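Novice: return a 3D structure for these sequence lines:
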Amino acid sequence: METMGPSSKSKNNILSQIQNLHSEDLPYLERDLCFAEKVSLAFLLFGNTKANNLFALQKLLALYMNQNLVSDILFNFTRENKKNWRFCLIEALAIIKAHKVLRKLGVSKYEYEITFLPYRPETSLSIHPVLKALYFVCENLSQSETQALLCEVRRQIPGNNFNFSDSSFLEIFLLDWMTSSIIEIGEWPDDNSGSKKPNMKIITNFLKVYGKDTLKDILESACKYVSEKNERKEDARLVNDLRNLSIQSQYCVPTAESSSSYQSGTEIDYAEHDIYKLERGNAGFALIINQYEFYEEKDPNLRNLLPESPFKNREGTMKDRDALKETFEKFGYISQAKNNLTHNEILAIIRDYVKKSIIFDSLIICILSHGLEGVVYGSNSIPVKINDIEEILASSKELYKKPKVLIIQACQGTQMQEADTLECDSPMEYLKAIGLIKNESIKNYSKEIKANKLFLGDILTVISTVPGYASFRDKGTGSWFIQSLCKKINNFGHRKHFQDIVTGVINEVSGMKSKQNLCMVPQQRSTLTKSLWLPKI
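Specialist: Just a heads-up that it's a prediction; the model follows:
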C-alpha cells in the first residue's frame, strides 16, 4: 500500500530537530549563510510589520557596506518571536534552499520539503503568504526586469529617495517600499502590520505589462488569501458567540425551504467538537478531473485492461465540469479542472493535491469519466480502482482528521441501455445484452477489493450509481447526478449537513426517469467522524 507524506519516523525526526534548536546556536549557523541568503531570510522573517521592516532594512544596509561584520539577524528574530521562531526559521531556510544549514540542523531535504512544501508558492505554514509570493517574484525576475520595476516605482513615487542602487537585492527595495507604505502585505495573522488588506497593485500591474502572468497570479492569489483571512477575523467575535449556541444558530436556522430534514423548532444536538473546522477562504481545493476524449493505451502490458470497443466522447461533461467549478468556488474552494488525464496522471495529480492541502481544512475531488464496478477510466482507457483513490486520501498525513469528499460521475456496471439524447457512461456501450461483460480481465480487475487493507478515515464517497448499473448523462444539459448535486449544494450549502444534501440528491435522482422508463440510484458511503458543513457564503 502506498502512503502519502513523511513517515512517522521522519516526521518525529524533523519535529525533534526543530525543538532541539536553541537561540545560542544561531550565530554559528548564520556564518554559513552568504549575504544574499541573509537578505532573503531577513525579508521573509522580518517583513511582517513596519517596525520589523525598518529594523531588517538597517541591518542589511550595514551588512552590505561591510559584509565582514558579524550578523545577528537570526538571533534578533528569536527575540521578536519567542513562541514560534523555530518553526518560522526552518520554513524560511527551506524556502531559500539553505541546504547546508539545514543539514547541520540534522534535517534532510526530503523531511523539510515534505513538511513545508517550500517550492510551492501557494502554500505557507508560518511565513506570511504574501512575503513568500514576493520572494518568488524576486527569484524569477531577470536583472533587466528588476531594474525596469525599480524605474517604474521611482516614476510613480517620485518622492521616494531610497539611497540604495544594487538591483541584485530586490528584497531590500521591497522592505523599503513596505516601510514607506508603497506596498502593503496585509495583516497576518495577528501581527498588526497596519493594513488588513494587501496592496500590491504597483507590482502586479508591472508583472502584467511585462507578461509575467504566472508571477502575477501567484502574488494575487496570496493577497486574496490574506484578505479573506482578515475578513473572517472581523467576524470572529460573532462566530464565537454563535458557537456557544446550537448548530442552528451557527449555520443559520433552517428556513421553510430547507427544513425538510428537520423538525420545526427542534434544536440540533451537535457540540462544537462534533463539527469539522471548515472556514471560508481556507476550505481547500476542489479538484475536478474531467474526462471527455479517450484513446486506447499502446503499452502491450496494459492492453488486456482495455474495453473491447473504443469509448465514445462524453458529450455534456463540460456542463458538469463548469457546474462543479462554479458551485464549490461559491463556498470558498479553489476550484481547479484538469481534462483528459491518463490512469497514471489521475493518481499522480490526486497525490499532488493531497500534498498541497496541508494548510487547508478539507479536500474535494470530483471525477467525471466512464466507469465499471469499482473503477473509473483514464483517457487512455485504462481503469483506476476507486479503492486506490480512497486509500491515497485515507493514508495522507496532510489531511489527517480532515474531511475528504470524493464525488464520482461514472457507470458502475452495464445494466442499462442508452435512451434518446441520453448517453450511458458505461465502458461497455457495445453490449446489447444487459449485464454481459466479455473482457474477463477488466471484470476481475474491477472486482479486486482490498477490504482488509483499506483503512478509510474521514472520507465521504458519493457515486452517481450503485454497483452493477449505468449512470445517465444528457448531451445538452449534463448528467442527472452532477446537475442535481450542484443545484442542492447551491440551495442548501451551509444550511444542511453535507450528507443530508447528498441524501436529497439520491432522493431526487432516483425519482427521475428517461423516455424509456429507465432510472438510476446514486450511492454514498462515509467514514466521516464529524458533521460536515460547507462554509457560510
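Novice: from here on, just use CA atoms for contacts and neighbour counts.
Specialist: Will do.
Novice: any idea where the strands of this structure begin and end?
Specialist: In the chain, the segments counted as strands under DSSP state E are 284-290, 334-339, 362-368, 371-372, 375-377, 383-385, 404-409, 422-424, 459-463, 472-474, 478-479, 523-526.
Novice: mind checking which of those strands is nearest Glu234?
Specialist: strand 284-290 (20.7 Å; Cα to Cα).
Novice: ok and that closest one relative to strand 404-409, angle-wise?
Specialist: 20 degrees (axes from the mean of the first three to the mean of the last three Cα atoms, to 10 degrees).
Novice: packing partners of strand 284-290?
Specialist: Judged by 3 or more Cα pairs under 8 Å, 6 or more residues apart in numbering; DSSP states H and E, strand 284-290 is in contact with helix 317-330, strand 334-339, helix 343-356, strand 362-368.
Novice: ok, now with 10 Å
Specialist: Secondary-structure packing of strand 284-290 (3 or more Cα pairs under 10 Å, 6 or more residues apart in numbering; DSSP states H and E): helix 317-330, strand 334-339, helix 343-356, strand 362-368, strand 404-409.
Novice: and those as CSV, adding mean neighbour count and distance to Ile185?
Specialist: As requested, the helices and strands packed on strand 284-290 are exported to CSV (neighbours: other Cα atoms under 10 Å; distance: least, Cα to Cα, whole Å):
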stretch, mean neighbour count, distance to Ile185
helix 317-330, 20, 24
strand 334-339, 16, 21
helix 343-356, 18, 22
strand 362-368, 24, 26
strand 404-409, 24, 32
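Novice: one more to put side by side:
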Amino acid sequence: MGAMLSNENNDDYLQDSSYSEDEENSTNEAPHRRISPIYDKIDLTNNICLDSPTDTTDAAPPTATMATTLTVDQVMVVEDHLDIFEKVSLVYLLYDNPAVALKLLTKLVNGSNDKLIHNWTIFQNIKKSKWQEELEEALYIIQNYEVLRMLGFAKTDLDVKFPPHFCFDKIYVNKIRKVLYRLCDAFDSTDGENLLRLVHTDFQKKGFNFTVYNPEYLELYLLHWESLGYIKQDNLSNLCNILNVMEQLDWCDVLKQLFPAVGTRVSEKTKTSTLFSFQSSQSTQISVDKNANYDTIEKYDVDPKSPGVCLIINQEYFYREIEPDLQRKRSARFLVELAPAPTAQKMQLLNRSQERSG
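Specialist: Presented below is the predicted three-dimensional model:
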C-alpha cells in the first residue's frame, strides 16, 4: 500500500522485531510500492456507485469484453514476476480468511518462498469457477498492467470491464477489502503513522493486544484487526472513528455511503466513547491543575446557571455574491443543527439574520 513508514521511529508500535536492518540492506531489497494513479481520478464526495445513500446491493459483474482464460500453471509463472508488495496486496484482496492470510503473509515478509497466489488458485479451482475473474480484478486493482498484458489482457478492455468506480463495488473481489486497500494505498507515511498510533491507543483502551508488524505492509495490520473483530464486514465504526480524528472526512463519507450502518453506529457511540469523547460537547471537561499559578485578580467567576451568550449570525446572503447558484442556501439548516450545543450548556442563544447587503 501507499504508506511507506520509517523504521527509525522510536514508537514501539511502529517497530517490527522481525524486520532487521540487515534484511533491509540486503541485495534482495524489495522495490518501493507504486501508487495507483487511477484512484486520483475518483471524486470521493460523489455518490459513488450507489443509487441511493442506503443502497448496499453489490453491483452485478460487468459484461466482459474478452474471455478470461487463465490456468493454474500460468499463475505459477506470473507469481515469479510479482514483487513482495504486490504479493502481499494480492493475498489481502484474495484470501477470505483473515487469520490464515495473516499467518501466511507474516512468513512471506520474513523470507518464505511459499507460492501463496498459486496455492490460492489451486484451492479456488476446486472450490469455484470464478477465480480467474477474481484474480484478474485484483491485478487490475493493484495496477500491475505488465502481468495482465502477459496474460493476454489489453488495458483498454480492462478499463471498460472495470470502470473507475468499480473499486467501491463488489464485482469479484470483496468490497470491504477493496475499499480498505484503496484507503491505505492513498496514505502517505505520515498518515500511516497516525493511523497506527491512534489504533494503538484505541486498542489499549479496549483491552486488545496490539501486534506489531513491518509498517510498510499495512495489509498485515488490517488483517490482524479484522481477525480480532476490530474491523468487521458489517461494522467499520471503529475505523471510521479513527479517520474522523485523522480528519480524513472524505473517507468517512465514503464508508458511510457504502456501509450506511457505519454512520449509525458512529453516532450512537460518540456519546459514550472514551477515546473520542471530545466529539460530544456535553461530555467535554477541562482539567485544571490545583497547583497551577495564576493571578486571582484576573479571575472571572462564571455563573453555571448563566455562563454566557452564544450569538449565531445567520448570514444567508454574502456581500459580493449575486449569482443565485452560488448563494448559500443551507444556513437555516445549520442554525437548527448548531442550536442544541450552546443550549445544552445553558447559554443564552441569540440569532441575528443577515439580510442581503450591497
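Novice: got a TM-score for the two of them?
Specialist: The TM-score (TM-score structural alignment, normalised by the length of structure 2) is 0.51; 206 aligned residues with a Cα RMSD of 3.2 Å.
Novice: quick one on the thing from earlier: distance to Tyr28 of structure 1 added to the helices and strands packed on strand 284-290 of structure 1, as CSV?
Specialist: As requested, those are exported to CSV (distance: least, Cα to Cα, whole Å):
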stretch, distance to Tyr28 of structure 1
helix 317-330, 48
strand 334-339, 42
helix 343-356, 33
strand 362-368, 40
strand 404-409, 44
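Novice: for those, which one sits closest to Ile442 of structure 1?
Specialist: Comparing these by Cα to Cα, helix 343-356 comes nearest, at 14.1 Å.
Novice: possible to save the strands of structure 1 as CSV with distance to Asn76 of structure 1?
Specialist: CSV is the format used below for the strands of structure 1 (distance: least, Cα to Cα, whole Å):
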stretch, distance to Asn76 of structure 1
strand 284-290, 35
strand 334-339, 37
strand 362-368, 36
strand 371-372, 59
strand 375-377, 55
strand 383-385, 53
strand 404-409, 41
strand 422-424, 65
strand 459-463, 44
strand 472-474, 62
strand 478-479, 59
strand 523-526, 49
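Novice: which one of those strands lies nearest to Asp352 of structure 1?
Specialist: strand 284-290 (10.6 Å).
Novice: the closest one aligns to what range in structure 2?
Specialist: The aligned range for strand 284-290 of structure 1 in structure 2 is empty, by TM-score structural alignment.
Novice: the stretch 151-300 of structure 2: helices as residue ranges?
Specialist: For the stretch 151-300 of structure 2, the helices defined by DSSP state H, counting those that start in this stretch occupy 155-161, 175-185, 189-206, 218-228, 237-245, 249-258, 261-270.
Novice: closest to Gly159 of structure 1 out of the strands of structure 1?
Specialist: Nearest to Gly159 of structure 1, of the strands of structure 1 and by Cα to Cα, is strand 334-339 at 39.7 Å.
Novice: what residue in structure 1 is paired with Gln143 of structure 2?
Specialist: Applying TM-score structural alignment, one finds that Gln143 of structure 2 aligns to Lys97 in structure 1.
Novice: wait, what's in contact with that match?
Specialist: Glu37, Glu91, Lys109, Glu113, Pro118, Tyr119 (Cα atoms under 10 Å, 6 or more residues apart in numbering).
Novice: try Val91 of structure 2
Specialist: Taking Cα under 10 Å, 6+ apart, one finds Pro98, Ala101, Leu102, Leu104, Leu105, Leu116, Ile117, Trp120, Ala138, Glu219 in contact with Val91 of structure 2.
Novice: so what does it match up with in structure 1?
Specialist: So, by TM-score structural alignment, Val91 of structure 2 is matched to Ala42.
Novice: now that match: how far from Gln19 of structure 1?
Specialist: From Ala42 of structure 1 across to Gln19 of structure 1, the span is 22 Å (Cα to Cα, to the nearest Å).
Novice: ok, Leu54 of structure 1 next?
Specialist: 29 Å.
Novice: can you count the residues close to Phe168 of structure 2?
Specialist: 23 (other Cα atoms under 10 Å).
Novice: ok, it touching Trp251?
Specialist: No: with contact defined as Cα atoms under 10 Å, Phe168 of structure 2 does not reach Trp251; the gap is 11.9 Å.
Novice: mutual contacts of the two, please.
Specialist: Residues touching both Phe168 of structure 2 and Trp251 by Cα under 10 Å, 6+ apart: Val179, Leu180.
Novice: not counting sequence-adjacent ones, nearest residue to the alignment partner in structure 1 of Leu116 of structure 2?
Specialist: Alignment note (TM-score structural alignment): Leu116 of structure 2 maps to Asp72 of structure 1. Spatial nearest neighbour of Asp72 of structure 1, chain neighbours left out: Pro27 (6.2 Å); criterion: Cα to Cα, 6 or more residues apart in numbering.
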